[in-house]
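Asks: Mind looking at a prediction? Sequence and model below.
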Amino acid sequence: MTIETVSKARACGGTQGVYTHASSATGTPMTFSVYVPPHDEGETLPVVWYLSGLTCTHANVTDKGDYRRACAELGLILVAPDTSPRGDGVADDPAYDMGQGAGFYVDATQAPWTPHFRMWTYVTEELPALVGAHFPADMTRQSIMGHSMGGHGALTIGLTFADRFRAMSAFAPIVAPGQVPWGEKALGGYLGDDPAAWRAHDAVALIEDGARVPALLVDQGDADQFLADQLQPQRLADACRAAGIDLTLRLQPGYDHSYYFIATFMPDHLRWHAERLR
């Protein structure tokens, strides 16, 4: 399991790196970023996974997420993978919400996506093994967060592997992809036409089917242009209430779907994760 360093920079006393490797899960090169805060020799640190949204790469949060100072203060490693396989020979779609940049954190079962679109396996198996092998990571202390499509990924992965992740949070997540246009298109395209096959990748459906975690934190801007049609956080609130899950859902006045919103509340989320990763 080898990785190549694309870049490294000193930041807030730690190191911000970007790395690439040949992925066996996707059959393509994959790029990811890792911030390692200042730490003592031999010390291992908890890991926060950040999953990005539609059209993004690892670079969006790395460049605009404003997480390094909080991670340095709290002693958190932050890992940001890409959102899909990319490159020549990788299937794509002209629309922004399908194909490259829109992997939806699933393992595709339908042509033409099957050969490379295996982001579930990549994020839950292959990349954690790489991070554990190459960085001072305490893999017994992991948490997960994400934005929009990445919020969907964080919620579904966190609910599925509740024994692995001590904390979960999201910014403007797609909470019920089986019931909104983005998700219906993507899950239908990647997993086929049977909605029953989508339930394993739908946070609300997972909770309805018995998945449980102690608590969730979700921030949502009330000026988000996708709020009514695509995000619908009330569906998550209703599912958590019925299941007895402690959901903190904060509707933030005046905030939209952008990284200005994420950067504003990122320190809150990281502190929330750090409390549960001690």
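Replies: Looks like it arrived, so ask away.
Asks: Only C-alpha atoms from now on, for both contacts and neighbour counts.
Replies: Noted.
Asks: Buried ones in the lengthiest strand in the chain, by neighbour count?
Replies: Longest strand in the chain, counting residues (DSSP state E): strand 137-147. Judged by neighbour count (16 or more other CA atoms under 10 Å), strand 137-147 contains these buried residues: Ala137, Met139, Arg141, Gln142, Ser143, Ile144, Met145, Gly146, His147.
Asks: So the fifth one sits against Val47, correct?
Replies: Yes - counting by CA atoms under 8 Å, Ser143 touches Val47, with 6.4 Å between them.
Asks: List the contacts of Gln225.
Replies: Contact partners of Gln225, counting by CA atoms under 8 Å, 6 or more residues apart in numbering, are Asp256, His257.
Asks: 10 Å - rerun?
Replies: Gln225 makes contact with Leu231, Tyr255, Asp256, His257 under the criterion CA atoms under 10 Å, 6 or more residues apart in numbering.
Asks: From Val48, how far out is Glu125?
Replies: Computed as CA to CA, to the nearest Å, the Glu125 to Val48 distance reads 15 Å.
Asks: Comparison target below:
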Amino acid sequence: MAGKFEITSEIASFGGKILKLTHESAVLRCKMAVNLYLPPNQGKVPVLFYLSGLTCTGDNCLEKGFLQAHASKLGIAIVYPDTSPRGLGIPGEDESWDFGTGAGFYIDALKEPFKGSYNMYSYINDELQQQLFSEFDQLDSSRISLSGHSMGGHGALTIFLKNPGKYKSVSAFAPISNPINCPWGQKAFAGYLGDDQQEWAKHDATELMKKYSGPKPAILIDVGTGDNFYKQKQLLPEHLEDAAKSVGWDVQVRYQPNYDHSYFFVSTFGADHIAHAAKFLGTNSTL
């Protein structure tokens, strides 16, 4: 046991190391697993939080996205958290793949029986960061960026927009960009937040962007045109594009021909997203 974290294994990767960690979360009321990639640099390093999508854990992108290959060259640490509390035994949390376990949506639940434990927003934005920066001196708490995939892209965008100035940059792979208008978001928000759609809008990147007041760094978003969820109108990146244009924000949405929703897509464009974060995190190296 090292401080608040137990290091369950240490794995060499691209000159740096992966620390597989567990810790007790007060806000989620359970033990959580998290992966931390430390680049080979000495001294303080900036930090990218990568938020994963529906059904994923903190292992999926670590093992299939290979972001640490690029982060190693640029001197960036990556945190890969989990996507929900685990093993709470709440009725209904394991009945479907897009709600409950593995589907925390990076919000704080207001509706029972999820209220009081499904608090992924507070976990990512507050508790996990406080514990990591307290435990690992090499992590620079003044230089943090966000990225994520699908539900995690939604999480990265909304956490960025809710905290003006806290994060240096944000990017996303195939984000759920307008959840109040897609089936995934409507199901999750009804289950976690209740029926008040004004409350839903507080957790929607498209709606938050329209009212945002703070620094506006360029945002990079990639979406595959072969992504079935894009075709099914679950992602709605065009709605986010319209909101960005209405407020004069440089949001680059790149529609990548033929790419799907998988980690083949994420790994293909991962270098671009790490480089995007590096521009704002102030690293001295280049890919």
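Replies: Perfect, thanks for sending it. Computed from a predicted model, the values in this text were never measured in an experiment.
Asks: What does Glu4 of structure 1 correspond to in structure 2?
Replies: By TM-score structural alignment, Glu4 of structure 1 lines up with Glu6 in structure 2.
Asks: Please, which helix or strand holds that match?
Replies: Assigning secondary structure by DSSP states H and E places Glu6 of structure 2 in strand 5-13.
Asks: Repeat that for Ile18 of structure 2.
Replies: strand 16-25.
Asks: That strand maps to which residues in structure 1?
Replies: Under the criterion TM-score structural alignment, strand 16-25 of structure 2 matches residues 14-23.
Asks: What segments of the stretch 1-150 of structure 2 are strands?
Replies: Shown for the stretch 1-150 of structure 2, the strands assigned by DSSP state E, counting those that start in this stretch span residues 5-13, 16-25, 30-38, 45-51, 77-80, 139-148.
Asks: quick one: the fifth one to structure 1 mean distance?
Replies: Once the two are superposed, strand 77-80 of structure 2 sits an average of 0.4 Å from its aligned residues in structure 1 (mean CA distance after the TM-score superposition for structure 1).
Asks: which strands and helices sit next to the top helix by length along structure 2?
Replies: Ranked by residue count and defined by DSSP state H, the top helix of structure 2 is helix 263-281. Counting contacts by 3 or more CA pairs under 10 Å, 6 or more residues apart in numbering; DSSP states H and E, helix 263-281 of structure 2 packs against strand 45-51, helix 60-64, helix 67-74, strand 139-148, strand 171-173, strand 219-224.
Asks: try 7 Å
Replies: Judged by 3 or more CA pairs under 7 Å, 6 or more residues apart in numbering; DSSP states H and E, the packing partners of helix 263-281 of structure 2 are helix 67-74.
Asks: ok, back up a step: what about the strands of the stretch 1-150 of structure 2, which gets the closest to Ala69 of structure 2?
Replies: Nearest of those to Ala69 of structure 2, taken as CA to CA: strand 5-13 at 7.8 Å.
Asks: ok, average deviation of that closest one from structure 1?
Replies: So strand 5-13 of structure 2 averages 1.0 Å relative to structure 1 (mean CA distance after the TM-score superposition for structure 1).
Asks: other SSEs contacting that strand?
Replies: strand 16-25.
Asks: what's the neighbour count on the residue nearest to His149 of structure 2 when sequence neighbours are not counted?
Replies: Once flanking residues are discounted, His149 of structure 2 sits nearest to Phe173: 4.6 Å by CA to CA, 6 or more residues apart in numbering. Phe173 of structure 2 has 30 neighbouring residues, counting by other CA atoms under 10 Å.
Asks: which residues sit in contact with Phe173 of structure 2?
Replies: By CA atoms under 7 Å, 6 or more residues apart in numbering, the contact set of Phe173 of structure 2 is Gly148, His149, Ser150, Gly153, Ile221, Asp222, Val223, Val266.
Asks: among the residues you listed, who's most crowded?
Replies: Gly153 (30 neighbours).
Asks: which one in structure 1 is aligned with that one?
Replies: Checking TM-score structural alignment: Gly153 of structure 2 goes with Gly151.
Asks: wait, is that match part of a helix?
Replies: Yes - membership of Gly151 of structure 1 in a helix is supported by DSSP: H, G, I helix; E, B strand; the rest coil.
Asks: Do I have it right that it meets Pro173?
Replies: Yes - between Gly151 of structure 1 and Pro173 there is a contact under CA atoms under 7 Å: 4.2 Å.
Asks: Can you list the buried residues in the longest helix of structure 2?
Replies: Using 16+ other CA under 10 Å as the test for burial, helix 263-281 of structure 2 gives 263, 265-266, 269-278, 280-281.
Asks: Now do the residue nearest to the spatial centre of structure 2 against Leu19 of structure 2, distance only.
Replies: Among the residues of structure 2, the one closest to the centroid is Leu51, at 2.4 Å (CA atoms, centre = their mean). Applying CA to CA, the value for Leu51 of structure 2 to Leu19 of structure 2 is 17 Å.
Asks: And Tyr80 of structure 2, by the same measure?
Replies: Relative to Leu19 of structure 2, and taking CA to CA, Tyr80 of structure 2 is found at 10 Å.
Asks: Give me the mean deviation of the helix or strand hosting Thr158 of structure 2 from structure 1.
Replies: If you go by DSSP H and E, Thr158 of structure 2 is part of helix 151-162. Compared with structure 1 after the fit, helix 151-162 of structure 2 shows a mean deviation of 0.4 Å (mean CA distance after the TM-score superposition for structure 1).
Asks: neighbouring contacts of that helix?
Replies: Against helix 151-162 of structure 2 from outside (CA under 7 Å, 6+ apart): 51-54, 105-106, 146-148, 167, 170, 172-177, 203-205, 208-209, 212.
Asks: do the same with stretch 84-103 of structure 2
Replies: 28, 30, 54-57, 83, 104, 113, 118, 120, 184, 188.
Asks: likewise stretch 125-144 of structure 2?
Replies: So stretch 125-144 of structure 2 is contacted by Gly3, Lys4, Gly43, Lys44, Val45, Pro46, Val47, Leu48, Tyr167, Lys168, Leu281 (CA under 7 Å, 6+ apart).
Asks: picking up where we left off before, aligned counterpart of the residue nearest to His149 of structure 2 in structure 1, please.
Replies: By TM-score structural alignment, Phe173 of structure 2 lines up with Phe171.
Asks: same thing with Ala201 of structure 2?
Replies: Checking with TM-score structural alignment, Ala201 of structure 2 has Arg199 as its match.
Asks: I'd guess that match is in a helix, am I close?
Replies: Yes - applying three-state DSSP, one finds Arg199 of structure 1 inside a helix.
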